[in-house]
Structures are given as C-alpha cells and as structure tokens.
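Chemist: coords please:
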Amino acid sequence: MKKKVISLILAVSMVTSMTACGSSGGGTTNNNNATSQTETPSEEKKDAAVVENSALLTDKANIDNSVERDSITIGWQDATTLAPWGTNNDTPGNYEVYEMLYECTSSGERYGVLADESKGNFEPGCDHEDGTGIYTVYIYDYIVDHAGNPITASDVAFSYNYQFNNETTSGWDDFIEATAVDDYTVQFEFSKEQENLGWFDNFFCRCFIVNEDSYNASPSKLANDMCGSGPYKFVSYTSGSNLVLEKNDDYWQNDELRHQEQHANVKNLTFQFVSENVQRVNGVATGSLDMVQDMAFESITDFVDGGQYADKANVQAYSQKFIYYLDPNCSEDSPMHDENLRKAVFYAIDQDGLITALGGAYSRLYAYANDYYSDYDMVDWANVDTYNSKTAVDPDAVKQYLDASDYNGEKLTLMVMSTFADTATIIAAQLAAYGINVELLQVDNATANATQADSTAWDMTFGMMAGDYNVQAWSHDFSYNNTSTGDRTTTFIVDDEWNDLLNLCNTEDGHTAENMQAWWEMAAEHAYTMGIYAGNNYNIVPEDCTYVCQGDKLRFLPGACCFKAE
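Modeler: Take a look at the predicted model:
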C-alpha cells in the first residue's frame, strides 16, 4: 500500500503546483505529454518530506504503547444507532467497545480475540469435523464485559443466532445455528462443509459478541448505549452530536496476549459527528478536533508540508477497496468483439494522464487488482508485462493493433454511471487522438443492469467492483454464475478455461500466486478487461501521533494509535 500512497501524495502536490501556475486540471490532455510537468527542487524537497511522513505513520517499527494521551476528539460520520449487529457494521466505537471471536489486521492477517488460539487443530482456536458442516470454537475462560458479566459460550451463541435471525448478515447462507457445548466451547453448524475463499473471516470476524444479560438489561437493547468486553467502555451518546468512551482499566486480556488493535493509548475518546468538510477543516484548525476520519480530498493539501495547517496535523492516506475498471462488450453484436480493437483501446489509454486530469484524487492500477486487499502482494503486478503495466502510451503499439482490427471508425458506446462522466469523457478524448470514436451513454442505478444485459446497447462500460479479496472482485465481475444462462460473463465473454481458473482462485486451496497471475495473464492476453484506478481515503492525525492503527477493512482505531510524549 505504501507505494500507492506515496505516488498519490506526489500527485496531490503536483496538481496543487499546476493549479498555482495557472494550469487546468480539468481539461483533456494530450496522450504523449499529460504527465510531463516538472517539479522544482523546492517542490521535490516538500514531496520527499510528505512521502517520508506518510510512510512513518504506518511503519510498525514505530509502535510504542508506553505513552498515554489524555484525550482525543475525532471527527466522524453521524450515527443514528449504536446497535452492534450486522456483518457490515460501521458504527463509531463498536470496534473499541465490542469484540469478536477473531479479528483481522489492516493487512488481512487473522488473530484470535475471544477465541483461545492455544486450542484447536483446524485453525488456532477452532476444530472441524472433516466432511461435515460442524465447526467448534474455544473461547478464553476469563472474559468479562463492562457490566462485570462473564462472556461465555452461551453469549457467543446468542450473538450469532440473534444477528443471523434478524437478517443483518451477508454471505451466511449456509449457517444453521450456534450452540453452547459447555461454558467455553461453541459449536457452529452449517448445511455443508465450508470451502469458499474467505468464508472463515466473513463468518468468525463479522459478529460482535454481547453478553445476553447485558443486552436484556439495556433499556434501548444497546441501540442508544453500549456494553461489551473491549478496551473502551461507554460513557455517553447524544444523537446527532457525539459518542464518548473511556479506557477500560479492567480490561480482561493479559498484556502479553493483546494485539495492537486491543490497546488503549488514549484515556478518553470522543467521536464528534461532523459531516460537513468545512467544519472538519475548521475543527482541526481551531483545535476542537484532533483527528478526522476520511477527510475530503480537496482539503488534504491544507495539512501537508506547505499547507496552511501543516503544523497542526498530518495526513495518512490509504486505498479504498473499489477497483475502477473498463470492460469491453465481447459479444458478436459489438465491434469490441475484435480482440485487436480491444487491445488498441487499452494500449491507447493513458492512466497517469487521466488521473492528473481528474485532479490527482486517484491511484493508477497495474492490473485488475487493488492493494487494499491482502492478496495484492501475492503477485508483482507492475512487472507482469501487459497494457495495464505500461509506463507510457506507445503510439506504435496502438497503431499496430488498430491496423490489425476490422475497425472502420464507427462510434463505440461507452456506458457509464453519471457519477463518472468526467472519467469517461477523458477516456473518450484519449481514444479520439488515435481515431477511435466514442460516445457516452450515461445510466443510473435503475437502468445499468438492464442496459448491460442488452448486448446491442453498449460497447464498453466503466464501473467499479469490490470484494474481500481481489479474486472475489474478479468473481463479482466475471463469474458465469452472475448471468441467468450460466455460460458466459456479464460482458459476454465465453472462455470456460478462464472461468474455471477464476473459480479455482476463489477456493481456499486454489488461492495461490500462480493461479492469480495465470488468470490475469489470460485476461490481458485476450484484453478482457483493464484496471484503471483506485480511489483513496485520508485520515487526519495530530502532530504527536507516531503510528496510525487500522483494523479489519482498514477501520480507523484512534485509541490504538501510538503517540510521543510532549
């Protein structure tokens, strides 16, 4: 992830300097000189400082939990409920107050929290009966919640069954029920043995555990208050205003068994609900906010070296999970059925020029893969020789493939959500420079799927995709299972070998570097798709923050961050 963050910060500084010099970042640029801006020595020094600082904030060598900050106020999105249920729960404070059987680091490494990893032979803390849908998890025998109630196996079963029965889960189709075997042993029953990639994390890392008595004692059933076993405990909640937590001095876990995400390096945490970006910037400038979760892109230059508030805070940038892509219509109804035309199109796209023209808010991709996901580093995508990894547009290559195609200048229809019309317009201009004519077809959520299902309605589509792994994003976009006929992709690709390899990549045993690279090389060989860019998010942290802690799905954990003594 660091490479992408570094290139992003450089792009931000470059775009800022271009704007100051009177250059336009919103217009179309020539393919061959879109990234030809040269930085001055002073700009290079500023960029070097920003790069170094950004890397330091996520360097685990800087983890030091010896300094305790008295308080942190963090700007966060509003919360209409504090309820802990749901596999996609993003409620502020939940990861500080509640805990799961297992959780994951920001890089996707799983670790036991309530699960006792000293037991079990299938996974640490877990046993499994081969050939069955039975999985058994062992928990520690000394877990206590903030009300003083012990967390036992019956509470684990209660939490899982409650969450499942209230339909707040995703990907739990095979789950039947959880049952307490004894006080510290829980049995989970599925309709069949689980084999799909990522199933363990999607199940065992997606349910906060609540003591049933504490739940029943809550007047709001934990919708307006909180009671868990985590390193922070609930103080107060004011809807539309803030959530206040304090360090749990009686945290149950031994220091030597804590992971970084379980540390509490701040005595008092206040999640201040501030949605307006101007208010967030002013909050940091005036000192009413110490941190901001996901500051808007247009404001981050205020906090980098040379910005007006650079002495008050630092920027930590990280990738969003979405992969933004360009897919061709490979049906015989489209000119893009021609493989040579598809290659001409992909070789003509200047990703760096596109990103610069969009203001530098994105990071280029070297494949249909995003470094947000833990399986990104399994393959050296930038060194797999494809149109996606090119360092610059090669006009000769574009001409070669265009001459070999049957294309005669007809208009190609690029389908795009109106949100991304600017991107599509720049792509169309880049292709026009090589005689490839493109018209835009803007769609919305209500019409996109129906339009894509019509092979005569479009020739290319620009969109975004995500999953829990890169290979799952591939599956969401290209699996035969996504179509009613089950014999092609949604982009009308018929390639059984490619589909079989995709299915293999999405199994626990088949998720290997060799299979992933082979699938991508087949995709590039036939020009089935192109990764364009990834978006980025930005956290603002105070000057005394030395390490930014993020958890599963890059969840910002302000209390587990590290600080230096003042």
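
Chemist: all contacts plus neighbour counts: C-alpha atoms, from now on.
Modeler: Fine.

Chemist: count of neighbours near Gly531?
Modeler: By the measure other Cα atoms under 10 Å, the count of residues near Gly531 is 25.

Chemist: ugh, wrong one, I meant Gly535
Modeler: Neighbours of Gly535 using other Cα under 10 Å come to 18.

Chemist: Go ahead and confirm it touches Gly360.
Modeler: No - applying Cα atoms under 8 Å as the test, Gly535 and Gly360 come out as separate, 9.9 Å apart.

Chemist: longest helix of this protein?
Modeler: Criterion DSSP state H: the longest helix present in the chain is helix 2-20.

Chemist: Buried ones in that helix, by neighbour count?
Modeler: Buried positions in helix 2-20, judged by neighbour count with 16 or more other Cα atoms under 10 Å: 2, 4-18.

Chemist: Mind picking the two most distant members of these?
Modeler: Distance extremes for the buried residues of helix 2-20: the farthest pair is Lys2 and Met18 at 24.2 Å, using Cα to Cα.

Chemist: list the buried ones in stretch 256-271?
Modeler: In stretch 256-271, counting by 16+ other Cα under 10 Å, buried: 260-271.

Chemist: one more to line up against the first:
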Amino acid sequence: MKNTRILSLVMALMMVFSMTLCNVAAAEDATTVVRVGIDADVSSISPFGPMDGGRAYVYQAIYEYMAQRVAFGASWDAMDLVCAKSITQVDDVTYDIEMYDYISDSAGNHITAADYVWAAYAMKESGNYPKMFVLDTIEATGDYSVRLKITDNGLGNLEWLLSMVPIISQSAYEASADKMVNNPITTAAYQVETFVNGSEVVLVKAENYWQTDESVRYVWSKQNVDRIEMKIIMDATQMSVALKTNEIDMAELITPAVLGDFYVDGQATEGWIVDAQPATMVHSVVFNCSADSECNNLALRQAIGYAIDNETIMQFATSGYGKVLNAFANDCASDYIDAWNERDYFGQDLDKAKALLAESGFDTSQHLKMLVVHSDEYERVAQVIQAQLLEIGIIVDLNVVDGALQDTEYSISTAWDFGFAARGCDDYCTFPWMLLFNANGFSSGLNINLINDPTLQELYMACSSPDTHSEETVAAFEQYLEDQAYGYGLYTGMRYCVANSAVCTALDMREGGEIKIGGCTYVWND
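Modeler: Here you go, the predicted model:
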C-alpha cells in the first residue's frame, strides 16, 4: 500500500513537471501577434508601385531606404541613416553615399551599390512617381558607394529621394515571376507573408535581419512583435466595431464621427490608448484649366470657390475636429505665413458666386465632372460640394476612382473639370505645391491643372529654391495661385490612432503620420 502511494505521488509529480515543461515550451514557441485596422485600400506593395493612402501605411514597414526623416523639415544631414553609413555633400546638387557593406535581404541576397543605382532608375522609369524628376544621375563609385546628382537643390528634393528609393536586389526582382507584386523580397525588419488586395497585408518578423548592430538601428527596424496583420476596413463605423469586438487591436485612423467611444474631453477612455496629432494634409479643390474643360474659365473657377462653404465641409468631414484652411497650405509647415490667417479667402458667398457664374457665361444645363478618390471621407465631402454647387445652379457628376488610378485620371483632360485633392504638407508649404503645380514634375510638362503657366512656374521655382526661399516668395506664389483660382485649400483635420491597452501599452508614432507598429510597446515586452 505504501509503495502504491509513493508510486502515485511520483507519477503525479512527473505529470506536473511534464505539464510545466509543456507550458514553458508553449511560452517559448508563442508567436506574438498584433492586428491593425487601416482605413484605405493598399493597391500595390511592389517596389515601384503607385503611392496611395493604403500604401502610405505600409511602405516604410515593407521597404528600407538610404535614410528617413524623423521630424518635419529635417534636412538630409539630420535624417536617420538606414542603409547609408554616411552621406557627404560634394556641391549644391551632388552627394556621395557610402552604404553598409553587409546589407542583405530576407533571401540572403547581398546588396551592393549597383542594386541601388538600378532601383533608382527603375523607379524613375516606372512613371508612378512624378517627383523622380529630381533624380538627374546616379552612378556606382565602388562596390558600396554611389554618387547622386539631383536636378536642382529645391527644398526637400534630396531628402525625398533618400527616403523613397527602395533598397532591393536587382537579381531577386528580375527572378520574381510577378516582379514582386505580391511577395516582395526586401531588406526590412518585417517581410510580407500575405497580400490580398482590398483585404489584408500580413507581415512577419525577419529572423535574419541584416542590421544586427542595435546602436544604429532606426525607428522602423524595431521588432517588438512577431506578426503584424493589417486589415483593410474602410468604413469608419466598422473600424470602431472591430476595435470594440477585439477583431483588431489598434486602428491607424479613427474618424471623429466615432471617436467618442475611445476619446472624450482630450482623454482616452478606460481600456484604450489614443494618440492625437495634427494632420499634415491639405484637402483642396484643383481645376482642369485645359481647353477641354469648362473650368478653363477664371470666373467659373471663382464662382465655384465662393459657392463652397468650407466651414460646413470641415464640420462634416471631421465632426468639428479640424480647421478651415485660409491658404493652399497647412500651418504645420515650417514656412507657413501667419498673416494668411487674417486675410479674406475663398468661403461661401452665394451672391458673389452667382454674379461670377453669370459673368462666366457657363451654360448651367451642362454637367461638370468632379474627380474624387474612393474613400469614405472624401466621397462624403464630394457629395456636400455637389449639393452646395447645386444651390447656384451647377450640376456636378462624381467620377470616383481608386487611389492607384488618380494620377492617370488627372492626366486625361476629358475625365474631369475639377477635383478634390489631398496632399501632405509635412515640411514646407512648397511640398504640396511641388506635387500639384510644378510643371517640371510631370512628364507631360503640364501641371495638375493640365497647363504650363510660365508665371506660376517662375514663382514656384523662386519659392522652392533654398537660395530664394523666403516669406516673400512663398507669399507671392500662394497669392498668384489664389488670383488665378487654380486651386484653393478647404480644410485639414486631426489624426487619431487608437489601441487596446490590454495589448499595447504605448504607441510609437511617426510625426504627423502612421504607427510604427514594430516599435510600439506591448504587454509582452513592457
């Protein structure tokens, strides 16, 4: 009997010990996962695919670059180095870049200067990035060094190139059957496991990440989670429900319309973490001034400007958590002119709008076409503008397109008469101006208005050059833009990112931008 009891005790202890070992093994094998909601479709994750709202959320996690900005307006010598070991200025437009000599991608392909030279030219030839006009020449000067020349030393030109040309292997790209459309092989700390257009992007931690020196790792290379599941949820209410039902752990953007569930009186409610940042976007109207559009008529453009109630649009788009713009600029820009806040600017004046419409001679039996990118917020704004213009007798048809197609649609003179455009103003007022109004940035030689106005171009060159950039040149460009009614600012908002505090204890945010998901603090590494 005694022996039986001893045997039973030994067996029980062995079972407990075995279960403990199993639990330890399970803990050691556990994969940490965070699920993130994003509010825009990701049309492309290929290395040189077009930029859109969804890609903006993921491209810095999927690809690495020579250097990255960590603050608004940071010059090239204040950027975080990533694949560049050093950057040296030779003259105003020439820079020498030394790369690390041990960079490799997730498949073990060694990265050299030749790969970077190829990638820069391939990106320019893709046609998806009009701003690649700033690349003049690039050549390898050694196995791990290049000389880069830009077309001009305009504000932000070099910094943009350094932070946008992806570091990938030419041989891996050319060996890829679909040219890395679905499974890019990159040097980044996270690799794409799954990409389903319109549904999700799944990233997994790269176990063989090349940069093992923690002291020089930059912010996007932190690996505080093993698996990142990014789910595309474009409806604001569904995003809120997904958070509350634990379908997702954090949301890249919660709109003000549903913010009250997570954020009240400037404070996160119990169980949630909220990061609030001023948005950098300039939401605006731009006009097709080509001969194919009725909006080549200045009086008609002005009539539209005075028919639109910016305040109502801002309230409708941001639930009051935004502000009306008083220039084609965002006051987050380092060169924003405070005096703009006190001036008269476009805003609803129906009597003036009707008088200008009559002056224009526009036949109101004709319909105008408004181009808008597919987005819950943008389409709602477009519908408000549509209703406001109807008040003065202008009938508007909406041309709603996916983000990946907007550049193509804007280039077709018969596809639109005016458009609702959104561009970031992260560093300088000149940045959205460059993307929209700099004719030199378009292969056609025509700007977003489908014209090349020599006066506008001259004013742009003056305000964008470091040698002549000043309050006077910035003001002169913006005033001419207003006088010609080529476009005008409507509103900007706030960005609210929300996380479940049972999963994430601290958000790591890019200034004015998205969550650095791998850099956040989670309950498992707090």
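
Chemist: residue ranges of the strands in the stretch 351-500 of the second structure, please?
Modeler: With DSSP state E, counting those that start in this stretch applied, the stretch 351-500 of the second structure shows strands at 367-373, 395-401, 418-424, 487-492, 494-500, listed in chain order.

Chemist: Just want the angle from the second one to strand 418-424.
Modeler: If I follow you right, that is strand 395-401 of the second structure. 40 degrees (axes from the mean of the first three to the mean of the last three Cα atoms, to 10 degrees).

Chemist: and Glu103 of the first structure, what pairs with it in the second structure?
Modeler: In the second structure, the residue paired with Glu103 of the first structure according to TM-score structural alignment is Gln68.

Chemist: Now for its match: which residues touch it?
Modeler: Counting by Cα atoms under 8 Å, 6 or more residues apart in numbering, Gln68 of the second structure touches 79-82, 159, 162-163.

Chemist: could you redo the last one with a cut-off of 6 Å?
Modeler: Residues near Gln68 of the second structure by Cα atoms under 6 Å, 6 or more residues apart in numbering: 79-80, 163.

Chemist: any idea which of the residues you listed is the one closest to Trp210 of the second structure?
Modeler: Checking the contacts of Gln68 of the second structure one by one against Trp210 of the second structure (Cα to Cα), the nearest turns out to be Asp80, at 17.0 Å.

Chemist: Hmm, Tyr190 of the second structure is touching Lys205, no?
Modeler: Yes - the pair Tyr190 of the second structure / Lys205 is scored as a contact, 4.5 Å apart, by Cα atoms under 6 Å.

Chemist: of those two, who's got more company?
Modeler: More crowded of Tyr190 of the second structure and Lys205, by other Cα under 10 Å: Tyr190, with 28 against 21.

Chemist: Can you report how many residues lie near the residue nearest to Arg343 of the second structure when sequence neighbours are not counted?
Modeler: Distances taken as Cα to Cα, 6 or more residues apart in numbering place Asn326 nearest to Arg343 of the second structure, at 7.6 Å, with adjacent residues excluded. Using other Cα under 10 Å, Asn326 of the second structure has 23 other residues around it.

Chemist: what do you get for Thr468 of the second structure?
Modeler: Using other Cα under 10 Å: Thr468 of the second structure sits among 14 other residues.

Chemist: OK, contacts around it?
Modeler: Thr468 of the second structure sits next to Ala462 when contact means Cα under 6 Å, 6+ apart.

Chemist: After alignment, which residue of the first structure pairs with it?
Modeler: Checking TM-score structural alignment: Thr468 of the second structure goes with Gly510.

Chemist: just checking, which of the buried residues of stretch 256-271 of the first structure belong to helices?
Modeler: Among those, no member falls in helices (DSSP H).

Chemist: Specify which member of those residues is nearest to Gln187 of the first structure.
Modeler: Among those, Gln262 lies closest to Gln187 of the first structure (Cα to Cα), at 25.5 Å.

Chemist: hmm, back to that, give the aligned equivalent of the residue nearest to Arg343 of the second structure in the first structure.
Modeler: Match for Asn326 of the second structure (TM-score structural alignment): Tyr366.
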